[in-house]
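Visitor: Sequence plus the predicted model coming up.
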Amino acid sequence: MTARTGGREERMAAQAQQNPAEGLAQGLERVMARAGRRGAVTDLLRLSGGANMQSWRFELGGEAFVLRRAPSEEWVATRQLDMAKEAKVIRTARAGGVLAPEVVAELAPQDDIGLGFVMRCAPGSPDPENALSSPPALLAEIATALAGVHALDPATLPFLPVLEPAAGVEALALQFAEAGGDRPPIALGLAWLRANLPPPAQLRVLHGDLRIGNLMVEDGRLSAVLDWELAHLGDAHEDLAFGCMTVWRFGRLDKQGFGLGSVADLARAYEAACGTAFEPARFRFWLVYRTVWWALSCLSMGRAWRSGADRSLERVVVARRSAEQDLDLLLLLETEAPEAERARRLPLSPAPPEPGLGEPSAAEILTAVSEWLAATVKPHMAAGRERFELAVAQNALGIVRRELAGRPSPHDKALCEAILSGRTTLAEPGLLAALRRRVLDTLAADMPKYPALSEARRLWERTE
């Protein structure tokens, strides 16, 4: 870091400590004036979403805008696209007819408010419940948006990285090793991906993160596609599969097509929009690939927190969501096991500890703190980011409380090495049942409200 950069960050930190909203508003006024929009910034509010980037809504001259800002320079340095390139992708997509936001200004070093850009606020809401309560026709609009992204000319975005299946899988394997290489469901996913590499596909521009939660929907209609930071070149089936992952369907377990319909519905709508044939085998490959990718992305959140690139509480809590993907990977891959192993009874979970009679336990103290936050602090918080962060804090307390009560370890490096070497598969007697039990109990401690957990219990914990 240069002395000049360090000085700017010190000024930003000092300003944020005095009055973060005031300092940001002043910086935004400089940004917007440079874009020809002068006036006072009002109604500045940090939005609750955004696991990677910050989003701030504000008004100026009677119009609403959204600032998309990186949490730190260190965080951006880990990305393949910097903020300027992301803005370029959005502008190119919008010019190509895709429902992308309008970028009106980009932050500069002299603004002293970090790295990012400003967009005109699109109508509607990104709230998943808003999208998932929409008419089924929304799925066809999403398919049309995907087709529009995939029709963009790659030559107009020469800086986009390319994702080829084989290279992508090996990059995931390296990331897995760097994360400890010790979670068996991820090892199973990597072994399956290596054995099922699809042939090369025509390279298309991909959004990379097109899913419920990154779509603005107004009155049941798609109004904008958000969050283009993961754009790259690759197989179109990757974009189709990503939005169909269980985690991005927010409890709509019976509707694999973006939580709005079936995969067959999505495929028909996509084929009608672009004329490209849907290939189920490619779709399945990318569904497993992206599930492994998200499991490792969750784990990387913990490394980002430890490094200081982003010390937010949300970062460490999201890291525990890797347990969700452990479950989803087993659900995707258990069909590879023999029928006798799929029918095998699960071992019993360890008995929970007996409640104490003397002094309160650490778990009980955490419960008391969480209850105090809900009763005393929450009523004084405005809706929006503050309440969201309170919910994250209560979730964190719950994770620690349940771990103290007996969370099984999800780590088994020796087993992972055996799986990746091919010495062990799901045909090994008792392995699938043991992994099912471990994953169920770990997820119950880490993210007990994950919708797929109750469905997996129904499928796996037979009492007969």
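Guide: Received it, and whenever you're ready, just let me know what you need. Numbering: from 1, shown residues only.

Visitor: contacts and neighbour counts: CA atoms only from here.
Guide: Noted.

Visitor: Just give me the neighbour total for residue 229.
Guide: 21 (other C-alpha atoms under 10 Å).

Visitor: which ones are touching it?
Guide: Each residue near residue 229 by C-alpha atoms under 8 Å, 6 or more residues apart in numbering is listed here: 81, 83, 86, 208-209.

Visitor: take a look at this one as well, against the first:
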Amino acid sequence: MTAHPALLPALMTRVVGAGVLSGLTRLSGGANMESFAFDWGEGEQAGGYVLRRAPSADYMADRPFGHVDEAALVMAAYAAGVRAPEVVGVLEPGDGMGTGYVMRRVMAEVSPAKILADPPPSLLGDLGRELARIHSIPLNSVPAAIPLMDTRAALAELRARFLSYGGDRPAIALAIRWCEDHLPEPAAPVLVHGDYRMGNIMVDADGLAVVLDWELAHRGDAHEDLAFGCMTVWRFGALDKPAFGVGSLDEYFAAYEAAGGVRVDRGRFDFWLVYRTLWWALGCLQMGQAWRSGADPTVERVVIGRRTAEQELDLVRLLEEEAPEGERGRALPAPPGVAPVPTGEPTNAEMVEAVQGWIEASIKPASQGHAKFEAVVAMNALGIVLRDLGAGVRAEDAVLAAALLGGTTTLAEPGLLARLRRAVLDKCAIDSPKYAALAAARAEWRG
């Protein structure tokens, strides 16, 4: 916490009343914001709270709305009956703690792995119902700062970002061109949560307990929210259950429509599934740019920057049906060769392996909370470097990417799909070897 913990009691006294602070702990989750759990009060009057705040003022500078409006949005959702957090206070400049807000803590499970290992029977229906409630929030109750998404303009911005990052990743270029060619007509806008997925919900024995992380909310197409939680990456290995890793799309859509959601258009849903996978591929690259620029110097940023490979694999799997049947059955090129075993002085790979082992044996066991999380992230980063050294695998191909982006090359070109499949398999094996879709793609593609 950049602000001294001594400032928190004054904030809580202002927003809740007099009490005693205890149990202040930084939560390990949250890719963007900082979150701290703590107790406030005395005796039977004590309660649990969570402070959500920005890591720096610069971090909020280019966001469409700040924490004051985000808190107002969460309060509007809570008032509308959505299982949103209960906001009890918003940080002010005089608090000396930056921007953010305080919520009552909900005691429930947030880990996707634990939830998906034994989901409550009602969970898929709860997810459909809660999303319908979010989409039913009257737009006149939503803060004016919450933006309206123009899909065509947003797609153009993704293209511009791709080009600014080098424009040399063929799978991303393929997806951009596909989205441009399949852009749907604008839909009647609703409030879109923008990050409705496993990892941003909490679950207890009775089902869905609370919907978290409203920072990406906007007005837009309901199908964007419907698709986002169904992305492969957010199913956390449950590939046979396309709706959140919990169940079938038909069950999910039926629950959503029964609760008052818009009628689901499968073609529109498919567009948003590709679009948001593309969006997250570029989002991962953006994380790397944030580290490179110094805006966010954490190791987590560079590691997430290498998760682009997961999304490229998923994009090829989503779009391969565009290729002729003969191309889908074509054998893959051979993988790159294995590096020779060293015999002389320790190699770069061996030195990285030594540091990784030291963190595993000495640093991680002695760490707690967020520090332990950071140790694991550092080990992951070194694992990527270890696999990458000498592998001879690169994702960049500026010439092919430009041809796909311009539409002069398509998946009808003989051998192209096989090349793309091999490229994304090899890159994902380096960057995310445990990604569940990697094993599935290898089996499907005989790679």
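Guide: Alright, I've got the coordinates. Treat the numbers as computed from the prediction; the structure is a model and nothing was measured.

Visitor: can you list the contacts of residue 229 of the first structure in TSV and add distance to residue 188 of the first structure and neighbour count?
Guide: Shown next, in TSV, are the contacts of residue 229 of the first structure (distance: C-alpha to C-alpha, whole Å; neighbours: other C-alpha atoms under 10 Å):
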residue	distance to residue 188 of the first structure	neighbour count
81	30	20
83	35	21
86	33	20
208	23	21
209	24	20
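
Visitor: Quick one: distance of stretch 158-177 of the second structure to the chain centre.
Guide: 19 Å (C-alpha atoms, centre = their mean, to the nearest Å).

Visitor: what range in the first structure matches that stretch?
Guide: Using TM-score structural alignment, stretch 158-177 of the second structure lines up with residues 172-191 of the first structure.

Visitor: now swap in stretch 48-62 of the second structure and tell me
Guide: Under TM-score structural alignment, stretch 48-62 of the second structure corresponds to residues 64-78 of the first structure.

Visitor: Look at the residue nearest to residue 67 of the second structure when sequence neighbours are not counted and say how many residues are nearby.
Guide: Leaving aside its sequence neighbours, residue 67 of the second structure sits nearest to residue 100 (C-alpha to C-alpha, 6 or more residues apart in numbering; 5.3 Å). As a burial measure, residue 100 of the second structure scores 22 neighbours (other C-alpha under 10 Å).

Visitor: Give the aligned equivalent of residue 100 of the second structure in the first structure.
Guide: Aligned partner of residue 100 of the second structure by TM-score structural alignment: residue 116.

Visitor: Help me confirm that that match comes into contact with residue 71.
Guide: No. Counting by C-alpha atoms under 8 Å, no contact exists between residue 116 of the first structure and residue 71, whose distance comes to 9.6 Å.

Visitor: Work out for me the element the spatially most central residue of the second structure sits within.
Guide: In the second structure, the centroid-proximal residue (C-alpha atoms, centre = their mean) is residue 280; its distance is 6.7 Å. Secondary structure assignment for residue 280 of the second structure, by DSSP states H and E: helix 266-293.

Visitor: Return the mean post-superposition distance for that helix against the first structure.
Guide: In the superposition against the first structure, helix 266-293 of the second structure averages 0.7 Å from its aligned positions (mean C-alpha distance after the TM-score superposition for the first structure).
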